[in-house]
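A.B. asks: Sequence first, then the predicted structure, then my questions.
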Amino acid sequence: MLKIFIFSVLLFATTLLNAQKTVPKPYGAIPTQRQMDWLSMERYCFLHFTVNTFTNREWGLGNEKEDVFNPTDFDADQIVSTVAKHGFKGVILTCKHHDGFCLWPSKYTEHSVKNSPWKNGKGDVVKEISAACKKYGIKFGIYLSPWDRNNPLYGKPQYITYYRNQLRELLTNYGDIFEVWLDGANGGSGYYGGANETREIDRKTYYDWKNTFAIIRKLQPKAVIFSDIGPDVRWCGNESGFVEDSCWATYTPHGPNGDQPGIGYTMAKEGETGTLNGESWIPAEVDVSIRPGWFYHPEEDNEVRSLKSLKEIYFKSVGNGACWNLNVPPDRTGKINAHDIKALDSLQDYLAKSFATNLLLGAKVTASETRGNIKKYAASNVLNDNKKLYWAVNDNTTTASLSFQLKASATFNCMEIKELISLGQRVRSFTKEIEKNGRWIPVYKGSTIGSQKLAKFDNVTASKVRIIFSNSLACPVIESVKLYKVL
C-alpha cells in the first residue's frame, strides 16, 4: 500500500510539474503590476480647476492675481461623490496648470491658494480632494504642468529644481497617488514674473525627465506616469475621444521627424495605434472633456456632450483596450455643474442596463484546440471571472477558435473579449460569427484585443456563436469572453 501511495504522489507531482512547464511564455513587452492595476480602472475623471475657471480662459497667461481664485461654495465631497457614484474609479486634479497657480499652499511660491481670499488663504484644494477620494473609495492622481507661465525661473536650469520640489510636495503630503499626468504643452509666451516674453525650451532635454521619473518611482512606486512618451501610459494622440480599432499596448515613440522623442515632441498619430511589436508596454489613455473646453465656462452649459457622444467615446476608448479619462470641470461655485451631472446620469444608466446580463452564462464552450489537452487551459475558463484561469493553445498554433452553444436562442450586438495581458498582447485579427441554417456567417471583423475589446455590431439572433482568432503573433491566450445586448 505504501508503494502505491508513493507512486501516486510521484505521478501527481510529475503531472503537475509537466503542466507547469506548459505555461505559455510571455510574448514581447509585458505590463508591470502598476500598469495592470491602472488598466483595471477603465475610466476615471479629470478635474480642470484653477484661476482659468474664474477668468474664463483655457490657458492662463501667468499674470493672474491670486485673489481671482475664490469659489463661492467649494465642496470636495460633492465633486468626488459625483465621480464615484457614476462608476468612475478615480480623479486627476490639475494641481498646477500652465498659469503656475498652485491649488495647494506650496512653500516654493506665493502664487497659490495661500494668497487667495478663499478660506482666508487657509484652504488646500489638493488636500480636500485627496481626502474625499479616500472617503469614497476611489483613487487620486495629480497633474503638475511642466510649463509655468508665472515663474521667473522657467526656461533656466534652476526651474527644474523648483518643479521637482513642488512634485515632492504633492507626492509626499497627500497619500497614495495612482497617476502622475505630464502635459506636452511646454514653452512659449508667458508672464514669467513680469518678463512678459517668449521662452522656448528643448523638450527632449530641458526637463531631464529620467531623473524626475526616478523621484516619482521612489516616492510613489505604485503610480503610473502619463505622457506622450510614457513611460507607463501614453497619450492617445488626440483630444477627440478615441484610439483606433487596431490599438497596440506596445509602443515605440518617435519624434515628429523620426528623431528622438520627448514629452510634447512625438508623432501624435502613433498614440492612436501604438506600435506592433513595440519596444515597451505603454498602453493608451483617452483624455477628452465633457464640454468643448477643459475648464468651466458658463456659456458652454448647453454644450455638454450628449449620451450619444459619451457612448461613442466609451466604445472607442475602453472598448479598444484604453482607459478613459473624462474631464468634468468644477464650476465657479467649486462643484460639479448640474448640466454635467445630468450627462453623467444618462451615461451611467446606459452602462448599467447594457452590461447587466452576460448572455454566455450557462453556455457550453468548445475550442479548436486546448494546450496540451490539459484542463488547466480548457475553453470553459473563458466563462469564469477568475483572472488566473484562461484558455490557451499550443505554442505553434496562431489560428484557433472558440465556439459557444447558448442555453437558448438570444438577440445580441456586443461581445467583450480579453486577452491575458500578463503574457503580452498577441491577437492581430479575429472574426465573430453566428450559425444560421447550418452555416457560419461573419457579423464582426476586428483586429487587436489586448486588455479588452468591445466588439459592437448590428443586432443578430442565434444560439451558436464562434470567434476565430487568426494570424496571432504567438499562440492566443484568452482570459474571458462575454456577450451582451447593449441599448
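C.D. replies: Great, that's in hand.
A.B. asks: from here on, contacts and neighbour counts on C-alpha atoms
C.D. replies: Noted.
A.B. asks: can you pull out the helices in the stretch 1-150 of the chain?
C.D. replies: For the stretch 1-150 of the chain, helices defined by DSSP state H, counting those that start in this stretch occupy the ranges 2-21, 33-39, 52-55, 76-85, 125-136.
A.B. asks: Quick one: closest of these to residue 148.
C.D. replies: With CA to CA as the criterion, residue 148 lies closest to helix 52-55 of the helices of the stretch 1-150 of the chain, at 14.0 Å.
A.B. asks: mind listing what's buried in that closest one?
C.D. replies: Using 16 or more other CA atoms under 10 Å as the test for burial, helix 52-55 gives 52, 53, 54.
A.B. asks: Now render the helices of the stretch 1-150 of the chain as CSV, adding distance to residue 106.
C.D. replies: Shown next, in CSV, are the helices of the stretch 1-150 of the chain (distance: least, CA to CA, whole Å):
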stretch, distance to residue 106
helix 2-21, 53
helix 33-39, 28
helix 52-55, 19
helix 76-85, 19
helix 125-136, 11
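A.B. asks: on that earlier part again, from the buried residues of helix 52-55, pick the one nearest residue 182.
C.D. replies: Out of those, the member with the shortest distance to residue 182 (by CA to CA) is residue 52, at 18.7 Å.
A.B. asks: next, the one to line up against it:
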Amino acid sequence: MKKLFSLLAAAIALGLASPTQTQAQVKPEALRKQQLDFVNLGFGMFIHYGMPTFMDQDWSDPNASLKLFNSPKLDANQWATAAKSANMTYGCLTTKHHSGFPIWNTKTTDYNVMNTPFGRDVVKEFADAFRKNGLKVMLYYSILDTHQEIRPNNITKSHIQLIKDQLTELLTNYGEIHSLVIDGWDAPWSRISYDDIPFDDIYYHIKSLQPNCLVMELNSAKYPGEALFYSDIKSYEQGAGQFISKEHNKLPAMACLPLQQNWFWKKSFPTTAVKDVKQLVNEFVIPYNDAYCNFMLNVAPNADGLMDENALVALKEIGKLYKQTPKYTQLPAYEAPIVSSNIAKKVYSNSSWSDDMNIMDFANDDNFGSAWVSNAAASTAPWYELTFDRTKSFNTIVITEGKNNPATYTVEYFKDGKWYNLNAAAKEQGRIKIFRFDAVLGSKIRLNIKTKNAAQAVLNEVGVYNERR
C-alpha cells in the first residue's frame, strides 16, 4: 500500500493528471492572458504543405502513392525568413490535412512523410527554423481523416485514440506549441459532431500535454460570433465565407486567408498574380487587429518545398506597410469557452403556443439557423421546456436568441416531482446569455420568458452542459 501511494504521488508530480486535475490547469485568468498574448501577436504565416502540394488539389486522394511526395530542396528557413520580411510574429503549419497524410515522424500510421522519397520530418524542420528566427510555432491538425476513415457515421474508439496519439506526438516531440488550429470537426461540411469525437476529451488532452497551448477550432460556419463555442479563440476562415464583424467583435479572434488563389500550391501559382498587398494590409490585417483579431495569411510552398518568387516579393511589400503589432493591455469582458457536450441537443422539448411552423424542437436541433418563435397572440408569458430521458447533472445553460428579440429569463429545474428556481444570473454577450452555476440535478428545465414590449420570443438554440470545473 505504501508503495502504491508513492507511485501515485510520483505520477502527480510528473503531471500525469486525472481529468479533474487537468481541468485545474485551465484557469480562467491564465487563459485570458494567453488569449491577450495571441491577439497581440497580430499577424502570422499559415503554411499549407502536404500531399495536395503534389496533386494540384486542395484535398488529395486519401490513398495517393507515397512516391509522389518529394521536395529535396525544401528549406523551412526560407519560409521563416519570408515571414519575418512581412513583420509576421509566428508560423502555423498544416501537420495533417483532411486526406490524412501526416508530415511528421509518426508511429501511428505507415502512411506518412517518413516513408516517402523525401523521408524528412517536416514538422521538426519547420519548428526548428521558426524558433531559430525568433518566431512562435503553431500547428494545424485536421480531425477529418479520409485515409483513416475518420469521417461521418464511421467513428470508432480506435479513431479517437488515434487522434489522441497523434496529438500527443505533436505536443510532446516539437517543443512549445503556442496554438493548435483544429479543422474538419463540427462544421456543416465535415459533419463529425462534438459527441462523435468528444470535444472536451480532446480539449483537456491537449491542455494536459501543454496547458498554455491555445485551441482554435475553425467552426464559425456553424457557431455564432458572440461567444467562444468550442474554441479558445474565435476563428474565421475567410475563404469559406466566415467573416468577422470588425465593428462588433468583442472576442479574441483569428481570421485567415490565402495570399495565393488557394490554400495548397498549384502549378499556376508562379505565373498568377497574388492578392493585392495594399488591400490585404489596409482592409484586413490592420482593421482586424483593431478588432481584437489576429490575422493569419497563408503562403503555400511549391513542390520543391520553396516559396515562389512572386510570394516572396509580396511578403516584403507587406513588411513595408505593416510595421507594428497590437499592444492591447486587456480585452473586453467575455465568458470562458464552452467546451462540454450539449446534453439538450435533440431531447424532447415543449413550449407555449408557437408561431406557425417555428415549433419547439427548432430551439434544440443543433442548428443556430433555425428557431422556436412564440406566437404573437400568446406573447405575454411564453415559456420553453426541455425534458431529459433521466435525471442529469448540469451547471451551464446557454441561450442564443434571435438577433432582434432580446428577453429576460427565469429558469426552473424539475427534481423529484418538484420545480425549483435556479438562482443564477445570465452573462450577456450580444444575443447570447450564459448561465453558469453550481451543479444541480434535474430531469427538466423550463425557461419562463419576458420579452420587451410584448414582442415574440425567438430562441435559435438552447444548450445545457455539465462542464468540468
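C.D. replies: That came in fine, so what should we check first? For clarity, every value in this text was computed on a predicted model and none was experimentally measured.
A.B. asks: Superpose the two chains and report the TM-score.
C.D. replies: With the length set by TM-score structural alignment, normalised by the length of the second structure, the two chains reach a TM-score of 0.58; 293 aligned residues with a CA RMSD of 2.9 Å.
A.B. asks: among the helices of the stretch 1-150 of the first structure, which is nearest residue 309 of the first structure?
C.D. replies: helix 76-85 (18.5 Å).
A.B. asks: Looking at the helices of the stretch 1-150 of the first structure, which is nearest to residue 333 of the first structure?
C.D. replies: Across the helices of the stretch 1-150 of the first structure, closest to residue 333 of the first structure is helix 52-55 (CA to CA), at 9.8 Å.
A.B. asks: whereabouts in the second structure does that closest one align?
C.D. replies: Aligned by TM-score structural alignment, helix 52-55 of the first structure corresponds to residues 52-55 of the second structure.
A.B. asks: possible to save the buried residues of helix 52-55 of the first structure as JSON lines with distance to residue 446 of the first structure?
C.D. replies: Listed next are those as JSON lines, based on distance: CA to CA, whole Å:
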{"residue": "52", "distance to residue 446 of the first structure": "42"}
{"residue": "53", "distance to residue 446 of the first structure": "42"}
{"residue": "54", "distance to residue 446 of the first structure": "45"}
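A.B. asks: hmm, back to that, for residue 355 of the first structure, find the nearest of the helices of the stretch 1-150 of the first structure.
C.D. replies: Among the helices of the stretch 1-150 of the first structure, the nearest to residue 355 of the first structure by CA to CA is helix 76-85 (16.7 Å).
A.B. asks: how far apart are that closest one and its match in the second structure?
C.D. replies: Per the superposition on the second structure, helix 76-85 of the first structure and its aligned residues are separated by 1.4 Å on average (mean CA distance after the TM-score superposition for the first structure).
A.B. asks: Which positions within that helix qualify as buried?
C.D. replies: Quick answer for helix 76-85 of the first structure (16+ other CA under 10 Å): 76, 77, 79, 80, 81, 82, 83, 84.
A.B. asks: How about the contacts made by the residue most central in space within the second structure?
C.D. replies: In the second structure, the residue lying closest to the centroid (CA atoms, centre = their mean) is residue 217, at 1.0 Å. Contacts for residue 217 of the second structure (CA atoms under 8 Å, 6 or more residues apart in numbering) come out as 181, 182, 183, 230, 231, 232, 233, 234, 235.
A.B. asks: Filter those down to the ones in strands?
C.D. replies: Of the positions in those, 181, 182, 183, 234, 235 sit in strands, assigned by DSSP state E.
A.B. asks: Need the max-distance pair from the residues you listed.
C.D. replies: 183 and 234 (12.9 Å).
A.B. asks: quick one, which of those two is more surrounded?
C.D. replies: For residue 183 of the second structure versus residue 234, neighbours defined as other CA atoms under 10 Å are more numerous around residue 234 (29 against 20).
A.B. asks: Can you tell me, leaving aside adjacent residues, what's nearest to that one?
C.D. replies: Counting by CA to CA, 6 or more residues apart in numbering, residue 234 of the second structure lies nearest to residue 253, which is 4.5 Å off, once chain neighbours are set aside.
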